[in-house]
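In: After the sequence you'll find the predicted model.
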Amino acid sequence: MNKNDHEFIQLRPQRIVKTKAWPMNIPVKVEVVGVSRTMPLSACLCEVETEDGIKGYGFTAITEEDVVASAINNVIAPTVMGRDAITTEAIWEELNWVLTPRGQSGYASHAIAALDIALWDIKAQAMGVPLWRLLGGAREEVPVYTTFGFGFLSQEELVAAAKHWVAQGNRRLKMTVAGEAMRHRHRRDLEAVIREDAARVMAVRDAVGDEVDIYIDANCNLDPVHAFKLAKMLEPVNLGFFEEPVLQNDVRHLSELRRRTTVRIAAGQNEGQAFRFRDLLVEQAVDIIQPNVAITGGFTQCVRIAGMAAAFNTSIANGGAWPFHNMHLHAGLANGGLVEYHHPAVLLCEQIFTGLPVPENGVLALPKSPGLGFSPNMDAVEEFSRNPSACGNGKG
């Protein structure tokens, strides 16, 4: 075959000339069924620019935004200066050794995630394709579930909110349980906590009927004993999954819980190292594994984790919010699953990004434009970064 018989894409190197991160504290005002609550959420935006003028934007959240921004600006930026942004695998591996040389995770995983997302945004723009197509283009839309049920809602308000979201076309709903029950300053009698949680979930089930999927999330706030008790109480509810039921995503306790209940178990959204997902899979600790591109080391690592899940015939889903970044992973891969349309997180994104898609009837259509398909509002980003105290401590 003569090479002149075909057109070849000549993808020139995209040398990095600038990397910058902005830490932000953003006030998010949640208003539903007559209830209004403002909460501060933290986030960090990362911009990478190449010598050709292509700019990619990465993002991370649910962390100490100042620490992550400092890691990007003072450690990652000089490390990647002059590197070819297209070489995402090589850059990810180097950053992994720079930031997590002995298997640590924590803030390093968030910082790598923000940089990696920006690089994939650049790569897709340079190739002229949407990011989800670059990742494999398995589907043009993804199913979403709506996270709506928070502890500040009374049971009556929770039921009204559930009905509201179902009326808007949402057939998959997630609510939080356990609050911050295990944390010292919020510590409560766990028996009372789980009884109250069970009553709240059952009330929502009675209100929306059996045709709506219900998921719950304990955010790693329960010990194994009370996680098991709550799961058994809620077996008749036919939950879609019980997310992060036990402290620290303890693999041994998750595995035991999964064997002792019919409720499906999900976890992984806050893990930073691939071996943690390996352990969850090998120990048969989860029914659904939840890598999050904004937390779990970006697209580079989440694609690997999704491959492991496929080899174990285990479903993947987005947990931990940030649907507009995670939708690309789940649309790109053949084993992609549910994407979390976390209401407060979406409200945050709407304040700093433009061009965000809106789900219709429980489905989110992927953008057709190259890269991520949406853009940061840099005036808003700069304002939130300049005024971090405007909304409290930012650790909501």
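Out: Arrived safely, thanks for sending.
In: switch to C-alpha atoms for all contacts and neighbour counts from now on
Out: Will do.
In: Can you give me the first-to-last residue distance of stretch 227-241?
Out: 13 Å (Cα to Cα, to the nearest Å).
In: buried stuff in that stretch?
Out: Residues of stretch 227-241 classed as buried by neighbour count (16 or more other Cα atoms under 10 Å): A227, F228, K229, L230, A231, K232, L234, V237, L239, G240, F241.
In: what's next to that stretch, contact-wise?
Out: Here stretch 227-241 makes contact (Cα atoms under 8 Å, 6 or more residues apart in numbering) with 194-195, 197-198, 201-202, 205, 213-216, 242, 245-246, 257, 260-266.
In: can you rerun that using 6 Å?
Out: Stretch 227-241 is touched from outside by I194, D213, I214, Y215, P245, R264, I265, with contacts defined as Cα atoms under 6 Å, 6 or more residues apart in numbering.
In: okay, pairing it with this:
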Amino acid sequence: MKITGYRTLRTVHHWGRPVGDANGVVASGSTEVPLLLVETDAGLTGVGLGAHTEAHRIFPAVEGQDPRAVTAIYDRMLAHTFKSGHGGTVFGTIGAFDMALWDLKAKMADEPLWRTLGAADRFVPGYASGLDIALGDDELVALYTGWAERGFTGAKIKGGLDTDRDIRRLHAVADVLRTNTPSPALMLDVNETWGRHQAVRLLARIENRIEIAWIEEPVRRWDVAGNRAVARAARSAVATGENLTGLEQFRPLLAADAVQVVQTGSVWGITHFLRVATLAHGHDLPVSPVGYEGNPVAHAAAAAPNHLVTEVQDTSTPVGLTVDQVVADGGIVLGDAPGLGISVDEAALARLEATAGWAQPAGPHVRPAVAGLRLVAESGPGAGHLPSEGRTERETTP
């Protein structure tokens, strides 16, 4: 079997609520989902999810190759774009191709990817994560009540702009999850919105009021000294890594003991996750992939000996996609469909109209000018407005 071509598509996910974080919010609750379909001369098609804008640059490294050699092809793609291959849309496109190749490899074996990768169990432990910074307190409780009904004992909220609000919402989510456990695992993700001058002080204020399992991206992703300072001062773990790409970006953080929960971005692909997981395992650290549409990296997480927990962001799927998995019992139950278990209804995609969301060049996920430069973390003039006040960060930042 050889790779003969590719096609790029887009669909949309209707979340049914505003979604976002400290950097901005998609008020419509509709976000774009890029798809990459890799074709073969045997009629099988591989499905990859994530950015594919550089597909025309990447495909010459893939064309004519046998998809079973997926890890070798991954390195071939990196070599083909070595000047820019470990960053941005180039690395994202490599990840989408990589995902599609793993999908093909498992389809050729007529088995789900989790079996191809050597996992013994189809269940992947998860934690609930609602991208929820724009929700009011009652809406937040309603959302996590649904997660509790699916057996979840851990949850992550978005915050960083108002510590009093964050503490109140963490307590509210904990109360909901106590239907399943007396000691829920709570996480707070501030998405790099704190500066090093704030992070230790603000985290201490939160930890004095409620126990959290980890603080996520307290400072910039590459700030080794800053992450280490937070890790040394905190009772909770520091989690980071979803926006790091090549292994060379992880090594300084791990060498400095500046991260305790190593995260990976799902959109960077299967091979990236496996290599980061191995690197973390060599440092006796757990790995935790962030969520994405269809939870494709969950297949690899099931096979990682140091997998801690996978972020689960929603129980619905994008328009035109059917995913062979169930969100239940506090995690993801993977199915038996070959490959990633993702099928695409292209007729449904063809009927879609253009939508707004994170893919817009103007945002809303454009880092605010004041991020990392606020003196306080509270809503109001000079601090940056909370999205729940009826604005996005894009609208409040010049």
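Out: All right, it came through fine. Everything numeric in this text was worked out from a predicted model, so none of it was measured.
In: so can I have TSV of the contacts of stretch 227-241 of structure 1 showing distance to A309 of structure 1, secondary structure and neighbour count?
Out: TSV is the format used below for those (distance: Cα to Cα, whole Å; DSSP: H, G, I helix; E, B strand; the rest coil; neighbours: other Cα atoms under 10 Å):
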residue	distance to A309 of structure 1	secondary structure	neighbour count
I194	31	helix	21
D213	23	strand	19
I214	23	strand	24
Y215	21	strand	22
P245	20	coil	31
R264	16	coil	20
I265	14	strand	25
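In: Which residue of structure 1 sits opposite L101 of structure 2 in the alignment?
Out: Applying TM-score structural alignment, one finds that L101 of structure 2 aligns to L119 in structure 1.
In: neighbours around the equivalent of V251 of structure 1 over in structure 2, how many?
Out: The alignment partner of V251 of structure 1 in structure 2, by TM-score structural alignment, is V224. By the measure other Cα atoms under 10 Å, the count of residues near V224 of structure 2 is 19.
In: and the closest residue to V224 of structure 2 other than its chain neighbours, what helix or strand is that in?
Out: Nearest non-adjacent residue to V224 of structure 2, counting by Cα to Cα, 6 or more residues apart in numbering: L253, 5.4 Å away. According to DSSP states H and E, L253 of structure 2 maps onto helix 247-255.
In: residue range for that helix in structure 1?
Out: Against structure 1, helix 247-255 of structure 2 falls on residues 274-282 (TM-score structural alignment).
In: ok, residues contacting that stretch?
Out: Identification of contacts with stretch 274-282 of structure 1 by Cα under 6 Å, 6+ apart yields V251.
In: Could you give the separation of that stretch from the chain centroid?
Out: On the basis of Cα atoms, centre = their mean, to the nearest Å, stretch 274-282 of structure 1 sits 18 Å off its chain's mean C-alpha point.
In: ok, which stretches of the stretch 201-350 of structure 2 are helices?
Out: For the stretch 201-350 of structure 2, the helices defined by DSSP state H, counting those that start in this stretch cover 224-233, 247-255, 270-282, 298-301, 346-350.
In: what's the average distance of the last one to structure 1?
Out: When structure 1 is superposed, helix 346-350 of structure 2 averages 2.7 Å from its matched positions, counting by mean Cα distance after the TM-score superposition for structure 1.
In: all helices of the stretch 51-200 of structure 2, in order?
Out: Along the stretch 51-200 of structure 2, the stretches classed as helices by DSSP H, counting those that start in this stretch are 55-62, 70-80, 88-108, 113-116, 137-149, 163-177, 196-207.
In: What span of structure 1 is the fourth one aligned with?
Out: If I follow you right, that is helix 113-116 of structure 2. Under the criterion TM-score structural alignment, helix 113-116 of structure 2 matches residues 131-134.
In: Name the residues that touch the matching stretch?
Out: Contacts for stretch 131-134 of structure 1 (Cα under 6 Å, 6+ apart): A124, H328, A331, G332, G371, L372.
In: let's go with 7 Å and repeat that
Out: Contacts to stretch 131-134 of structure 1, defined as Cα atoms under 7 Å, 6 or more residues apart in numbering, come from residues D121, A124, H328, L329, A331, G332, P370, G371, L372.
In: Translate V17 of structure 1 into the numbering of structure 2.
Out: In structure 2, V17 of structure 1 lands on T4 (TM-score structural alignment).
In: winner for burial among the helices of the stretch 201-350 of structure 2?
Out: Burial of the helices of the stretch 201-350 of structure 2 is given as mean neighbour count (mean count of other Cα atoms under 10 Å); helix 298-301 ranks first at a mean of 28.
In: what separates it from the chain centre, distance-wise?
Out: Worked out by Cα atoms, centre = their mean, helix 298-301 of structure 2 lies 13 Å from the chain centre.
In: same check, this time on stretch 47-64 of structure 1
Out: Distance, stretch centre to chain centre, for stretch 47-64 of structure 1: 17 Å (Cα atoms, centre = their mean).
In: List the buried residues in it.
Out: 47-50, 54-64.
In: Distance check, the match of V251 of structure 1 against L202 of structure 2.
Out: For V224 of structure 2, the distance to L202 of structure 2 equals 19 Å [Cα to Cα].
In: do the same with E139 of structure 2
Out: Noted for E139 of structure 2: a distance of 25 Å to L202 of structure 2, by Cα to Cα.
In: Next: I3 of structure 2.
Out: Using Cα to Cα, we find I3 of structure 2 at a distance of 51 Å from L202 of structure 2.
In: Give me the mean distance between the match of helix 247-255 of structure 2 and structure 2.
Out: Relative to structure 2, stretch 274-282 of structure 1 is 1.5 Å off (mean Cα distance after the TM-score superposition for structure 1).
In: Please render the helices of the stretch 201-350 of structure 2 as a markdown table that adds distance to I332 of structure 2 to the earlier fields.
Out: Output for these, formatted as a markdown table (distance: least, Cα to Cα, whole Å):
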| stretch | distance to I332 of structure 2 |
| --- | --- |
| helix 224-233 | 30 |
| helix 247-255 | 27 |
| helix 270-282 | 17 |
| helix 298-301 | 8 |
| helix 346-350 | 26 |
